[in-house]
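1. got a sequence here, can you build the structure:
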Amino acid sequence: MRIAFFGSSLVSSYWNGAATYYRGMLKQIAALGHQITFYEPDAFDRQANRDIADPDYARVVVYPATPDGWQHSLAEAAGNADLLIKASGVGVFDAELETALPQAPSASMRVYWDVDAPATLDAVEHDPQHHLRDAIPRYDLVLTYGGGDPVVNAYRAIGARDCVPLYNALDPDSHFAAPSDPRFACDLGLLANRLPDREARIERFFLEVAARLPDKRFVLGGSGWDSKPMPANVRAVGHVGTGDHNAFFGSGRATLNVNRDSMARYGFSPPTRVFEAVGAGACLITDAWQGIELFLEPGREVLVAADADDVVRHLQELSPERAADIAQQARRRILAHHTYAHRAQQFDRLFRPAATASSEAAE
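-> Here you go, the predicted structure:
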């Protein structure tokens, strides 16, 4: 099956939290025999901050971030693909692409793939004129990277023909144990860009904890934190490229995951960082959200914190031996059930019948 995929960026993780998901998912989909062309705009300095070369599992087309750029790319894709996919959060001309793609002259199936469904659905809920209210019913299917029944039901309520979660996962070829790096050595690390709907939670779960534990070391990775006041025992290291993620996650006693407000509210939305950290052998502490037990067993494979008090307690009680045991149990669980190879098989089951029918019709 020939797949045309419009996303934020496959080759750069710069201000692009979906990069790991795209790479893991599309690599495994291609391994099943599908041909992928990934269309991404030349925007937000991502091409100047590439962290991988064009991969062998997808043809990458970088188009100008202009009306002519996306229109020309969509016309090319519609004329050549069996499956047209528009991912959320491309960053430029999203509304135009999301409206135009399901109406493009083509025999292709059309899929909307939401890599941040809680945020998207919040935006739609608060805007009666939101363009997706008209666009979503025109797509053959909505895929999401998480959300469970709350997201599925919300998408069906705005007219989706169907909605299927394809959760984040682990790519064991990319995320694995690496030697500890002094740049990231700490008692608790957090890798997260500074975003408005997550900053207050990071203040509570990370910065407040650091202020209450002045004898412990904290490292904060991610873009946008330069102007943020922080306790003296927090070291902000800025953007951490994907090539350094394994070292980042493996250099601390524990790693913290803090979901954004909307993700925590909808639940069933483990971000890529959860799987990256576990794959790199980290002991994970996560804020509490519904559905965590579908991926990791609290207390045995992950430590769950309802508030800053819980994070403080976990750090005070966490011995190196227990941290190592939690990390080992978590990695075993994720490798058995939650790799991108598992997710790609799910994708293949969804689309293989349609691809086979299309091929037979062409003959």
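2. alpha carbons only for contacts and neighbour counts from here, please
-> OK.
3. and Ala135, how far from Pro128?
-> Counting by CA to CA, to the nearest Å, the gap from Ala135 to Pro128 is 13 Å.
4. higher neighbour count, these two?
-> Higher neighbour count among Ala135 and Pro128: Ala135, with 20 against 10, using other CA atoms under 10 Å.
5. this structure: helices as residue ranges?
-> Listed in chain order, the helices of the chain (DSSP state H) span 19-31, 67-80, 94-100, 117-125, 132-135, 148-157, 196-202, 208-212, 245-250, 261-266, 272-279, 308-317, 320-337, 340-362.
6. Proceed likewise with the subsequent sequence, for comparison:
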Amino acid sequence: MRLVVLGLSLSSSWGNGHATTYRALLRALAARGHAVLFLERDVPWYAAHRDLPDPGFCELALYADLADLDRFRARIAEADAVIVGSYVPDGVAVGERARAWTEHVCAFYDIDTPVTLAKLAAGDHAYIAPALIPAYDLYLSFTGGPTLDLIEARYGSPAARPLYCSVDPDAYPALARETRWDLSYLGTYSPDRQPTLDRLLIEPARRAPHLRFAVAGPQYPREIDWPDNVARIEHVPPAAHPDFYAASRYTLNVTRADMIRAGYSPSVRLFEAAACGTPILTDRWEGLETVLAPGTEILPVDAADDVLAVLRGQPEAERRRVAAAARARVLAGHTAAHRAAELEMHLHDAHGRRRNIAAGSRLAEAAAALTGR
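-> As a prediction, the model looks like this:
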């Protein structure tokens, strides 16, 4: 297929998790023979931090604004499918143009589904509006479970389907590295995640000064009081993620509040850490067991005592067993190749629905002509 994807960012992983998700998925699509054009809004905060300006697996083009997007109208019209992502600047206007310019399948890929639904409920239509959802042939959702039924029933999507994030196992191998930290966390600052990070990493660090911790990611406020045994790293580019995880005895997964409420919303970092062979401590959310088995493939924790019990008491053999089980589960079902195959299936199904609708319309017109209506 010829695909056009209009997404938040492919060129820069700075301050967003979209880039690594798109990179893994599009590389896997290219390996399956598809040609992809990725259109990215040229904004200064990503321009200053581009770590993949020239991807070899797809064509990347930047556009300055909505008017400049017109340069790609013919490419969008020619594509077999067009996908518009969440958090795209002027996303509603971009989606309306994409829908108007193509007669083929037009899909919305929501990498932030619980956040999107919370914004819609609050009347915030920054990148998707209720009236636009039924116009998309397909709503691809970062979140599975009951949320998919809600998107169809409340907002009128003709087809809401799960498309979780994934990992490229070639880019995220298990490495042998000297341990630098007992527990690490990799993620951009988020106000709703910070209380959990305080409870599950900062508080254990204060109570166990002999252990070593790390928090990597941008945008953390200066006023946070980091204990002396917590290393602060401003940014770890994707190419350095495997080294970061390999240097961590355990790593922590922290979920945004909206995603905990929705459930069934695994983070891309969860799959990446598992692929790298680092055991994961996580907060709890509904649907976790459909991704990794609690207790055997991932370790849920609720408080600092739980974290310290693992860090101080879990035998090394058990730590390695949990890591190996998670890695095997992810490689068996959560790689980018799996997601690319799922996306193909969803797009082909959407093409079939469009053909059936078009055929039904032609039959109705023919019947009306025969009866003189």
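7. just send the helices of the first structure back as a markdown table, with distance to Arg59 of the first structure too.
-> Listed next are the helices of the first structure as a markdown table, based on distance: least, CA to CA, whole Å:
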| stretch | distance to Arg59 of the first structure |
| --- | --- |
| helix 19-31 | 11 |
| helix 67-80 | 12 |
| helix 94-100 | 20 |
| helix 117-125 | 26 |
| helix 132-135 | 27 |
| helix 148-157 | 31 |
| helix 196-202 | 34 |
| helix 208-212 | 44 |
| helix 245-250 | 25 |
| helix 261-266 | 31 |
| helix 272-279 | 23 |
| helix 308-317 | 43 |
| helix 320-337 | 28 |
| helix 340-362 | 18 |
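8. I'd like to know which of those helices is closest to Ala185 of the first structure.
-> Nearest to Ala185 of the first structure among those is helix 245-250 (8.0 Å), distances taken as CA to CA.
9. elements contacting the closest one?
-> Contacts defined by 3 or more CA pairs under 8 Å, 6 or more residues apart in numbering; DSSP states H and E place helix 245-250 of the first structure against helix 272-279.
10. which part of the second structure matches the helix it packs on?
-> On the basis of TM-score structural alignment, helix 272-279 of the first structure is assigned to residues 268-275 in the second structure.
11. which positions within stretch 33-49 of the second structure qualify as buried?
-> 34-42, 46 (16 or more other CA atoms under 10 Å).
12. same thing with stretch 315-335 of the first structure?
-> Those would be 315, 318, 323-331, 333-335, for stretch 315-335 of the first structure by 16+ other CA under 10 Å.
13. columns distance to Trp289 of the first structure on top of these, output as a markdown table?
-> Below are these laid out as a markdown table (distance: CA to CA, whole Å):
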| residue | distance to Trp289 of the first structure |
| --- | --- |
| Leu315 | 20 |
| Leu318 | 21 |
| Ala323 | 21 |
| Ala324 | 24 |
| Asp325 | 23 |
| Ile326 | 19 |
| Ala327 | 20 |
| Gln328 | 22 |
| Gln329 | 20 |
| Ala330 | 17 |
| Arg331 | 20 |
| Arg333 | 19 |
| Ile334 | 18 |
| Leu335 | 22 |
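14. now the two most distant members of the residues you listed.
-> Spanning the widest gap among those are Leu315 and Leu335, at 26.0 Å by CA to CA.
15. and the end-to-end length of stretch 148-168 of the first structure?
-> End to end - CA to CA - stretch 148-168 of the first structure spans 12 Å.
16. okay, buried residues for that stretch please.
-> Those buried within stretch 148-168 of the first structure under the rule 16+ other CA under 10 Å are 148, 151-152, 154-155, 158-160, 163-168.
17. and what of stretch 334-351 of the first structure?
-> Here stretch 334-351 of the first structure shows 334-335, 338-344, 347-348 as buried, counting by 16+ other CA under 10 Å.
18. just flag the most distant two among the buried residues of stretch 33-49 of the second structure.
-> Top of the distance list for these (CA to CA): His34 and Tyr46, 26.5 Å.
19. count the neighbours of the residue nearest to Ser13 of the second structure when sequence neighbours are not counted for me.
-> Distances taken as CA to CA, 6 or more residues apart in numbering place Ala19 nearest to Ser13 of the second structure, at 5.1 Å, with adjacent residues excluded. Residues near Ala19 of the second structure, counting by other CA under 10 Å, number 20.
20. Ala19 of the second structure against Leu10, yeah?
-> Yes - Ala19 of the second structure is within contact range of Leu10, at 4.6 Å (criterion: CA atoms under 8 Å).
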